[in-house]
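A.B. asks: quick check, what structure comes out for this input:
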Amino acid sequence: MSQRPEVNRRFVLAERPNGPPDENTLRLEETGVPRPGDAQMLLRTEYLSLDPYMRGRMNDAKSYATPVAIGEVMTGQVVAEVVESNLDGFAPGDHVLAASGWQDYAVSDGTGVMPLGTAPENPSWALGILGMPGYTAYAGLLKIGRPKPGETVVVAAASGPVGATVGQIARLKGCRVVGVAGGAEKCAHVTGTLGFDACIDHRAEDFAARLAAACPDGIDVYFENVGGKVLYAVLPLLNPFSRMPVCGVVSWYNLAGLPEGPDHGPAIMGTILRMKVKVEGFIIFDSFPQSVYEEFRADMTGWIAEGRVQYKEHVVEGLEAAPAAFNDLLAGRNFGKMVVKVA
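C.D. replies: Just a heads-up that it's a prediction; the model follows:
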């Protein structure tokens, strides 16, 4: 870079949302670009990952991670280029995976940073199929769901980065795979491109009946990342000793309180009891040993090279577009892994 940058744009949490984030939730600020000190480096964000977990980090509630503080840069993983470096092992021009958040520039001491080389072929894939979403799908399905050949696996949000990967891995393991997605275009992608056996549109008035027809032998593994009406339609179809890895419940993230309508608690807990269902929630960062991540990287890299796993991105241009794109993600209006091209 011929001239040192002077302005850093960043989104900070201005107030905690009550329901969906709105124009008052995040505030765009301009500050000076920080200078790296001893044993530090300056990173320039190229791609920002948008993920459902970010909604929970906006709340001041007990969780697996500390909430984002008011006035703090909104959290998020990025692919960045090293601009300046006083840190051994990192040089200008290197690309890295870092947790720099929603901003153009950040200073890092290297903690939690993963090198990606000087010219990664698909840098943003480190935020998706080769990163957290891909690893979530792999570990959650294989280590908790433990699918067996011939079993039926149902995947919510099947066109998204986690669901799409779960279903393709389940197919590689010899399972019948039924996806759930929103709209004909997404369902066509799930069956035509990703190779699922069926995909049911959750917007259909007779969604529950269609799901039941697509699962004549019941459901052995339900990979849960949505909750809501999809979960309620799955419950009566669960087989004895079925497994339910739970990595998210995005349909409930914007609720300000308990959902309206009937209390589904008895149906949920009763089904878990009668069908001996194994339900296990997991957070990918701390639920599995490092050896599982190494298995994932080796397997996924090979499957992609062999053309056995397909991947779709939804790229949004410009940091200023991130808040609207995040709301689109929470509402299911994305088609593939949502990333913001910042630089």
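
A.B. asks: C-alpha from now on. contacts and neighbour counts both.
C.D. replies: OK.

A.B. asks: secondary structure class for residue 97?
C.D. replies: Classification of residue 97 into helix, strand or coil gives strand, according to DSSP: H, G, I helix; E, B strand; the rest coil.

A.B. asks: I misspoke; the intended subject was residue 158.
C.D. replies: Reducing the assignment to helix, strand or coil with three-state DSSP, the entry for residue 158 is coil.

A.B. asks: thought it was touching residue 179?
C.D. replies: Yes. Proximity of residue 158 to residue 179 meets the contact threshold set by Cα atoms under 8 Å, at 5.1 Å.

A.B. asks: more neighbours, those two?
C.D. replies: Between residue 158 and residue 179, counted using other Cα atoms under 10 Å, the more crowded position is residue 158 (31 against 28).

A.B. asks: from residue 100, how far off is that one?
C.D. replies: Per Cα to Cα, to the nearest Å, residue 158 is found 29 Å from residue 100.

A.B. asks: swap in residue 280?
C.D. replies: Distance check for residue 280 against residue 100: by Cα to Cα, it reads 30 Å.

A.B. asks: please identify which of these two sits among more neighbours.
C.D. replies: Set side by side, residue 280 and residue 100 give different neighbour counts by other Cα under 10 Å, the larger being at residue 100 (24 against 14).

A.B. asks: quick check, that one in a helix?
C.D. replies: No. Counting by three-state DSSP, residue 100 is located in no helix; its state is coil.

A.B. asks: against residue 107, how distant is it?
C.D. replies: Applying Cα to Cα, the value for residue 100 to residue 107 is 8 Å.

A.B. asks: picking up where we left off before, shared neighbours of residue 158 and residue 179, which are they?
C.D. replies: Counting by Cα atoms under 8 Å, 6 or more residues apart in numbering, the contacts common to residue 158 and residue 179 are 167, 190.

A.B. asks: sequence B follows; please return its structure for comparison with A:
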Amino acid sequence: MPTNKQIHLDNRPQGEATAGNFKLVTSETPALQEGQVLVRHHFLSLDPYMRGRMNDAKSYAQPQPLGQVMGGGTVGEVAESKSPKYQVGDKVVGMGGWQEYSVASADQPGALRKVDTTHVPLSHYLGAVGMPGVTAWYGLVKIIEPKAGQTVVVSAATGAVGSAFGALAKARNCRAVGIAGGAEKCKYAVEELGFDACIDYRQHADAASLSKAIKEACPGGIDGYFENVGGMVLDAVMMRLNAFARIALCGMIAGYDGKPMPMSYPQLLLTNRVKLEGFIVSEHMDIWPEALKELGTLVATGKLRPRETIAQGIESAPEAFLGLLKGRNFGKQLVKLV
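C.D. replies: Next comes the predicted model:
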């Protein structure tokens, strides 16, 4: 059996996460039992939610146990199979974690899913046609429920979730406005992702300045907002919401280091009769087939052109993850293992 390099969570962060929280471990892959499959990972997904799991605190996800493989999404191919459901060479997506190989039970619901790479590259099943894409779909379709002509806004617009959100919004004839960090990201949002406008929050020192820029990009106000960031960005958007606006609350990356994130204008939730709903996409598995079908079509037809930032080798995962939390990635952050 092949040797397997893994990244474990070695200790919990005190404030900001560091590379010292992680540990590289080499182990042997176990012999397969009947009904099991050995998967060689080609790509590993890095996602902001993983930062919350590093803390031993109450959250929507169980804390990541110390001394065990960091959890995370993976795509790869079946290297060995003791199940009639999977053949060697099958391309699969699963939750194999931060390691080069994983063993999965073929009979466990949701453990593995075969994917077709004819029109959609394998790596995109961790981004646009995977959990991030379905996250964007659920927030837009089920919570914001936009009508044609309405204005919808998304923070972290060029990330894996935000880029899918833009394509899905344009497919519904909405005005799509992004908020992103840096001129290059904003240019990509408009020219390649099809956003009607994109605002560089790094050009603004406070919520009032950012809100003024949002007003110029959204002259008719905001009907729906998809939140990935929180903090100053949320304060700025709140000042531009229309009556009966809907907010899909997916992430609060500005607060992932554990510091409090006060809201400046909570009274606007009442003034504008805002519907705000937080959600975790893994709790809505019933909508995944419909969402993945639409997302796969958008990618295959070139209407969604996701970008990826790819780190090389399992050893690079911790630093790539820390860079993701600082917004250094462009599009979906992946680690290439093969």
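
A.B. asks: pull the contacting residues for the alignment partner in the second structure of residue 323 of the first structure.
C.D. replies: Using TM-score structural alignment to pair residues, one finds that residue 323 of the first structure aligns to residue 318 in the second structure. Applying Cα under 8 Å, 6+ apart, we find residue 318 of the second structure in contact with 19, 22.

A.B. asks: can you pull out the helices in the second structure?
C.D. replies: Taking DSSP state H, the helices of the second structure run over residues 49-53, 131-138, 160-171, 183-191, 207-217, 232-238, 267-271, 288-300, 317-325.

A.B. asks: including distance to residue 248 of the second structure, could these go into CSV?
C.D. replies: What follows is the helices of the second structure, written out as CSV (distance: least, Cα to Cα, whole Å):
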stretch, distance to residue 248 of the second structure
helix 49-53, 16
helix 131-138, 9
helix 160-171, 12
helix 183-191, 20
helix 207-217, 18
helix 232-238, 12
helix 267-271, 13
helix 288-300, 16
helix 317-325, 21
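
A.B. asks: counterpart of residue 298 of the second structure in the first structure?
C.D. replies: The alignment partner of residue 298 of the second structure in the first structure, by TM-score structural alignment, is residue 303.

A.B. asks: return the distance of the residue nearest to that match when sequence neighbours are not counted relative to residue 222 of the first structure.
C.D. replies: With Cα to Cα, 6 or more residues apart in numbering as the criterion, residue 303 of the first structure has its nearest non-adjacent residue at 5.7 Å, and that residue is residue 309. Residue 309 of the first structure sits 20 Å away from residue 222 of the first structure, taking Cα to Cα as the criterion.

A.B. asks: the more surrounded of these two?
C.D. replies: Here residue 309 of the first structure and residue 222 are compared on neighbour count by other Cα under 10 Å; more neighbours surround residue 222, at 25 against 21.

A.B. asks: distance check, the more buried one against residue 292 of the first structure.
C.D. replies: For residue 222 of the first structure, the distance to residue 292 of the first structure (Cα to Cα) stands at 21 Å.

A.B. asks: ditto for residue 341 of the first structure
C.D. replies: 30 Å.

A.B. asks: which of the two has more neighbours?
C.D. replies: Neighbours were tallied for residue 341 of the first structure and for residue 292 using other Cα under 10 Å; the higher tally belongs to residue 341 (20 against 15).

A.B. asks: the more buried one matches what in the second structure?
C.D. replies: Correspondence of residue 341 of the first structure to the second structure, assessed by TM-score structural alignment: residue 336.

A.B. asks: test my guess that that match contacts residue 42.
C.D. replies: Yes. Taking contact to mean Cα under 8 Å, the distance of 6.0 Å between residue 336 of the second structure and residue 42 places them in contact.

A.B. asks: next up, the contacts around the nearest residue to residue 157 of the second structure once chain neighbours are set aside.
C.D. replies: Counting by Cα to Cα, 6+ apart, residue 157 of the second structure lies nearest to residue 178, which is 4.9 Å off, once chain neighbours are set aside. With contacts defined as Cα under 8 Å, 6+ apart, the neighbours of residue 178 of the second structure are 153-158, 162, 166, 186, 189, 195, 197-199.

A.B. asks: please redo it, this time with the cut-off set to 7 Å
C.D. replies: Contacts were defined as Cα atoms under 7 Å, 6 or more residues apart in numbering; by that measure residue 178 of the second structure touches 153, 154, 155, 157, 195, 197, 198, 199.

A.B. asks: neighbour-wise, which of those residues leads?
C.D. replies: Per-residue neighbour counts (other Cα under 10 Å) across the contacts of residue 178 of the second structure peak at residue 157, which has 31 neighbours.

A.B. asks: ok, now how distant is residue 338 of the first structure from residue 142 of the first structure?
C.D. replies: Distance, residue 338 of the first structure to residue 142 of the first structure, by Cα to Cα: 24 Å.

A.B. asks: the more surrounded of those two?
C.D. replies: Neighbours were counted for residue 338 of the first structure and for residue 142 using other Cα under 10 Å; residue 338 has more, 25 against 17.

A.B. asks: these two touch, right, that one and residue 315?
C.D. replies: Yes. Using Cα atoms under 7 Å, residue 338 of the first structure is in contact with residue 315, at 6.0 Å.

A.B. asks: quick check: neighbours shared by these two?
C.D. replies: With Cα under 7 Å, 6+ apart, residue 338 of the first structure and residue 315 have no common neighbours.

A.B. asks: strands along the stretch 1-150 of the first structure, start to end?
C.D. replies: Secondary structure of the stretch 1-150 of the first structure (DSSP state E, counting those that start in this stretch): strands at 7-13, 26-32, 41-49, 78-85, 95-98, 105-108, 114-117.

A.B. asks: buried sites along the last one?
C.D. replies: For strand 114-117 of the first structure, a neighbour-count test (16 or more other Cα atoms under 10 Å) marks 115, 116 as buried.

A.B. asks: what about that strand, how far off from the second structure?
C.D. replies: After superposition onto the second structure, strand 114-117 of the first structure lies on average 2.3 Å away from the residues it aligns with, using mean Cα distance after the TM-score superposition for the first structure.

A.B. asks: how about residues contacting that strand?
C.D. replies: Residues outside strand 114-117 of the first structure that contact it (Cα under 7 Å, 6+ apart): 94, 95, 96, 97, 98.
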